[in-house]
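Peer 1: Just a sequence and a predicted model for now, questions to come.
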Amino acid sequence: MRAVPTPKATFPLPPYDSDIITFEDTQHRPLPASIEELLALRSEEPPTDENIVNDPDLTIQKLEIPTPDGVLEAISLSSRHASEPNRSRPGILFCHGGGRVMGNVYVGLKSLVDTVKELNAVVISINYRLSPDYLGICAVEDCYNSLVWMSQNFQGLNIDPDRFMIAGVSAGAGLAAGAVIMSRDRSGPKLCAQLLMCPMLDDRCNTTSCLQFENGYGFYTVWDRYAWSCVLGDQAGTANVSPYVAPARATDLSNLPLAYIDVGSGEPFRDEDIAYATTLWKCGVQAHLHVWGGGPHGFDLFYETDLAIQARTSRNKWLKNFLYRE
């Protein structure tokens, strides 16, 4: 993996939310010194989210999704107590977080638990291939092929084709954005929306927010560069990067489904996410953009604060209004 050079410029930091900084920063990790150390970090991750697994209102089923490159493991998450169990429901493909180098089907999935319970949605979370084991476009292909599989199984999954969407957190949100562009270009499944939570979109890592948060609270830019070097190898930061892999590279975002994008003001991805929303608007696509002042990366997942509650409430309200609009 090529070491991506660190820019020299520095900028003052906007303040973090005063409640969040009272919590221990458990998300700030040193870089792995070797592939073996990265694999060790993966092995230390909890294999499940016990809060989800033990929730009496949820049903979890293991799935296998066939793709041209093999079989992906996945889980489906649905409501155990749906008021109208036979009614067609929203279907959401979920792409987990973890920098594209770590993570499993449960990482970030709690962001959609309320949607499953309140809206009787079915969420399918996939174990896409991780880097550096698999480079470049492999994980995006996994997400796209999972969209295709879901679209071919609407009846069996009891999904309403008009309420079929994709969602992701962090690295998974970047993969979701890439899969949406791929689906447009390949005349693939039609999606009603894309929910991009603090998406990882740009391998160049040269925005103001990247420079501000070189070593900030939680996930920081040095890790961002490392993750991209695992995904792209020597191509990271060069001109030869596909917009499917790094959607910030795309200049034509026309004819895409509307997007809901949220991000904290205190994290590296802030400015690339704002730029992505701006490009969507420029191309005639609607985007709902929320920048939460004082939030570090994934603040609404890791910290139970007023700011986190505001972010989750706003997102859930949008999902409810959009998926059940008349």
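Peer 2: Done, it's in.
Peer 1: Only C-alpha atoms from now on, for both contacts and neighbour counts.
Peer 2: Fine.
Peer 1: can you list the residues that contact stretch 36-55?
Peer 2: 32, 58, 60, 102-107, 110, 113 (Cα atoms under 8 Å, 6 or more residues apart in numbering).
Peer 1: and those residues, which two are the farthest apart?
Peer 2: Within these, 32 and 58 form the most distant pair, 35.7 Å apart (Cα to Cα).
Peer 1: Counting neighbours, go ahead and name the busier of those two.
Peer 2: residue 58 (17 against 14; other Cα atoms under 10 Å).
Peer 1: Contacts only, for residue 202.
Peer 2: Applying Cα under 8 Å, 6+ apart, the residues near residue 202 are 246-249, 272.
Peer 1: What remains of these if I keep only buried residues?
Peer 2: With burial judged by 16 or more other Cα atoms under 10 Å, the buried subset of those is 246-249, 272.
Peer 1: Okay, and which of those map to helices?
Peer 2: Counted as lying in helices by DSSP state H, out of the buried ones among the contacts of residue 202, are residue 272.
Peer 1: closest to residue 151 among the buried ones among the contacts of residue 202?
Peer 2: residue 247 (22.8 Å).
Peer 1: So the closest one is in contact with residue 180, correct?
Peer 2: No: assessed by Cα atoms under 8 Å, residue 247 is found out of contact with residue 180, at 9.7 Å.
Peer 1: which residues are in contact with both of these two?
Peer 2: Common contact partners of residue 247 and residue 180 (Cα under 8 Å, 6+ apart): none.
Peer 1: Where does residue 224 sit, in terms of helix or strand?
Peer 2: According to DSSP states H and E, residue 224 maps onto helix 221-232.
Peer 1: What helices and strands are in contact with that helix?
Peer 2: Helices and strands touching helix 221-232, by 3 or more Cα pairs under 8 Å, 6 or more residues apart in numbering; DSSP states H and E: there are none.
Peer 1: What residues sit buried inside that helix?
Peer 2: So for helix 221-232, counting by 16+ other Cα under 10 Å, buried means 221-232.
Peer 1: Distance to residue 71 for these - can I get that in a markdown table?
Peer 2: Below are the buried residues of helix 221-232 laid out as a markdown table (distance: Cα to Cα, whole Å):
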| residue | distance to residue 71 |
| --- | --- |
| 221 | 33 |
| 222 | 33 |
| 223 | 29 |
| 224 | 28 |
| 225 | 30 |
| 226 | 28 |
| 227 | 24 |
| 228 | 25 |
| 229 | 26 |
| 230 | 23 |
| 231 | 21 |
| 232 | 23 |
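Peer 1: adding another structure so you can compare the two:
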Amino acid sequence: MTYRYDADLVDAAGNFGVFDLTDPRETRAKLLAASAGRPAPDTTGVEVTDLEIPGPEDNPLVPVRVYRPAEAGEDLPAVLNIHGGGFVIGRIEVDDETCLDIARRVRAVVVSVGYRLAPEHPYPAGVEDCYAALKWLAGTARDLGVDAGRIAVHGISAGGGLAAAVALMARDRGGPRIAFQYLDLPELDDRRDTLSMRRFTDTPGWNAPNAALSWRHYLGERAGSEDVPVYAAPAREKDLTGLPPAYVTALEYDPCRDEAVAYAEKLFAAGVPVETHVFSGAYHLAYLIPTARVSRRRAEERVTVLRYALHG
């Protein structure tokens, strides 16, 4: 197809072949090699601590990275961050800049989760790790200087899908209470039966074939069948009542666009306060080009929305 990409994104469109998910281990190695030698992020004004916290029964320790605004005092809001990567790639480090930005400008403690990846660890490993991190965050809120009544979940791509799933788990399992869910380009529906998923088969880096591989690695042969739990694919949940307020983003040329918009509409119908924004001219991996105007707009909106949700 011919796409009308934003001018800032045209030149980079051919640079994402490394995101082929046919062999996740090989792709992880390539991404790690590509990141070698990059300067460490600027942590000025933020205290960064790496910890291992109690996980679910089958994974006793889950790595997290805690970002705390320096000299910020007590009773801060908190954001549980869940990185993307199609459930199969990604590391805590890839979200350093985002988490540092949230910590500084939202004035929040950020806890970023290094959850287990498929296909070595298929569903429910990753989402249970993320839910364990939420429980730890809420349970140690006082020690972290966090107000347990102001915890948000935030995730991008597969991380957005995991954030939505964690919100469902918290509702159904009686807590911890989540004040807000920020679902950024979320991957939510293993059935992949939307116009955007059928149409965007060749968009840069993330496209319909990669989405199919992602779900197959995560769910195995049951991907797309009737035997898929709602915590694996939140779009399958019919009752979204009682969930926390949400902000949902999507991009015009993203195969996940329509499932994100549909999830926002289901939240509306369930009486959940929700805002949604579809950014035009952008493909899924545009967020990896921080200098693009559309990426800068998304980053500014993230700060604005989280500030309002967590500080009022």
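Peer 2: Yes, it's here. These numbers were taken from a predicted model, which means no experiment stands behind them.
Peer 1: In structure 2, what sits opposite residue 217 of structure 1 in the alignment?
Peer 2: Taking TM-score structural alignment, residue 217 of structure 1 has residue 204 as its aligned residue in structure 2.
Peer 1: what's the answer for residue 184 of structure 1, then?
Peer 2: With TM-score structural alignment as the criterion, residue 184 of structure 1 matches residue 171.
Peer 1: do the same with residue 144 of structure 1
Peer 2: By TM-score structural alignment, residue 144 of structure 1 lines up with residue 131.
Peer 1: Next: residue 56 of structure 1.
Peer 2: Checking TM-score structural alignment: residue 56 of structure 1 goes with residue 44.
Peer 1: Wait, residue 242 of structure 1 touches residue 248, no?
Peer 2: No: at 9.7 Å, residue 242 of structure 1 does not count as touching residue 248 under the criterion of Cα under 8 Å.
Peer 1: Can you check which part of structure 1 the longest helix along structure 2 sits on?
Peer 2: Once structure 2 is assigned using DSSP H, the helix that runs over the most residues is helix 293-311. Aligned using TM-score structural alignment, helix 293-311 of structure 2 spans residues 306-324 in structure 1.
Peer 1: Whichever residue in structure 1 pairs up with residue 9 of structure 2: neighbour count?
Peer 2: When structure 1 is aligned by TM-score structural alignment, residue 9 of structure 2 is paired with residue 20. Using other Cα under 10 Å as the criterion, residue 20 of structure 1 is surrounded by 21 other residues.
Peer 1: residues in contact with residue 20 of structure 1?
Peer 2: So residue 20 of structure 1 contacts 295, 299, 303, 305 (Cα under 8 Å, 6+ apart).
Peer 1: Compare these with structure 2 and list the overlap.
Peer 2: Shared with structure 2 under both residues aligned by TM-score structural alignment, their matches' Cα atoms under 8 Å, the contacts from the contacts of residue 20 of structure 1 are 295, 299, 305.
Peer 1: now the residues you listed: which count as buried?
Peer 2: Of those, these count as buried by 16+ other Cα under 10 Å: 295, 299.
Peer 1: So the match of residue 184 of structure 1 lies in a helix, does it not?
Peer 2: Yes: assessed by DSSP: H, G, I helix; E, B strand; the rest coil, residue 171 of structure 2 belongs to a helix.
Peer 1: from what I can see it touches residue 242, true?
Peer 2: Yes: if you go by Cα under 8 Å, residue 171 of structure 2 and residue 242 touch, sitting 7.0 Å apart.
Peer 1: Need the counterpart of residue 279 of structure 1 in structure 2.
Peer 2: Per TM-score structural alignment, residue 279 of structure 1 is aligned with residue 266.
Peer 1: who touches that match in this structure?
Peer 2: When contacts are counted by Cα under 8 Å, 6+ apart, residue 266 of structure 2 touches residue 240.
Peer 1: What strand or helix carries it?
Peer 2: Counting by DSSP H and E, residue 266 of structure 2 is part of helix 257-269.
Peer 1: one step back: the match of residue 184 of structure 1 and residue 82 of structure 2, how far apart?
Peer 2: Applying Cα to Cα, to the nearest Å, the value for residue 171 of structure 2 to residue 82 of structure 2 is 18 Å.
Peer 1: what stretch of structure 1 lies opposite stretch 83-92 of structure 2 in the alignment?
Peer 2: The aligned range for stretch 83-92 of structure 2 is 96-105, by TM-score structural alignment.
Peer 1: Show me how far the matching stretch is from its chain's centre.
Peer 2: Mean C-alpha position of stretch 96-105 of structure 1 versus that of the full chain (Cα atoms, centre = their mean, to the nearest Å) differs by 9 Å.
Peer 1: ok, which stretches of structure 1 are strands?
Peer 2: For structure 1, applying DSSP state E gives strands covering 58-67, 70-79, 89-95, 122-126, 159-169, 193-197, 258-264, 287-292.
Peer 1: Could you dump those strands into CSV with distance to residue 47 of structure 1 added?
Peer 2: Shown next, in CSV, are the strands of structure 1 (distance: least, Cα to Cα, whole Å):
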stretch, distance to residue 47 of structure 1
strand 58-67, 14
strand 70-79, 13
strand 89-95, 16
strand 122-126, 14
strand 159-169, 17
strand 193-197, 22
strand 258-264, 26
strand 287-292, 30
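Peer 1: between those strands, which one is nearest to residue 206 of structure 1?
Peer 2: Of all those, it is strand 258-264 that lies closest to residue 206 of structure 1, at 17.3 Å by Cα to Cα.
Peer 1: matching residues in structure 2 for that closest one?
Peer 2: Counting by TM-score structural alignment, strand 258-264 of structure 1 falls onto residues 245-251 of structure 2.
Peer 1: just how off-centre is the matching stretch within its chain?
Peer 2: With Cα atoms, centre = their mean, you get 11 Å for stretch 245-251 of structure 2.
Peer 1: same thing with stretch 110-122 of structure 2?
Peer 2: In terms of Cα atoms, centre = their mean, the centre of stretch 110-122 of structure 2 is found 11 Å from the chain centre.
Peer 1: can you check stretch 105-117 of structure 1 too?
Peer 2: With Cα atoms, centre = their mean as the basis, stretch 105-117 of structure 1 stands 12 Å off its chain's centre.
Peer 1: repeat for stretch 77-96 of structure 1
Peer 2: In terms of Cα atoms, centre = their mean, the centre of stretch 77-96 of structure 1 is set 19 Å apart from its chain centre.
Peer 1: follow-up on the earlier one: turn the contacts of residue 20 of structure 1 into JSON lines, columns for distance to residue 139 of structure 1.
Peer 2: Below are these laid out as JSON lines (distance: Cα to Cα, whole Å):
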{"residue": "295", "distance to residue 139 of structure 1": "28"}
{"residue": "299", "distance to residue 139 of structure 1": "25"}
{"residue": "303", "distance to residue 139 of structure 1": "28"}
{"residue": "305", "distance to residue 139 of structure 1": "33"}
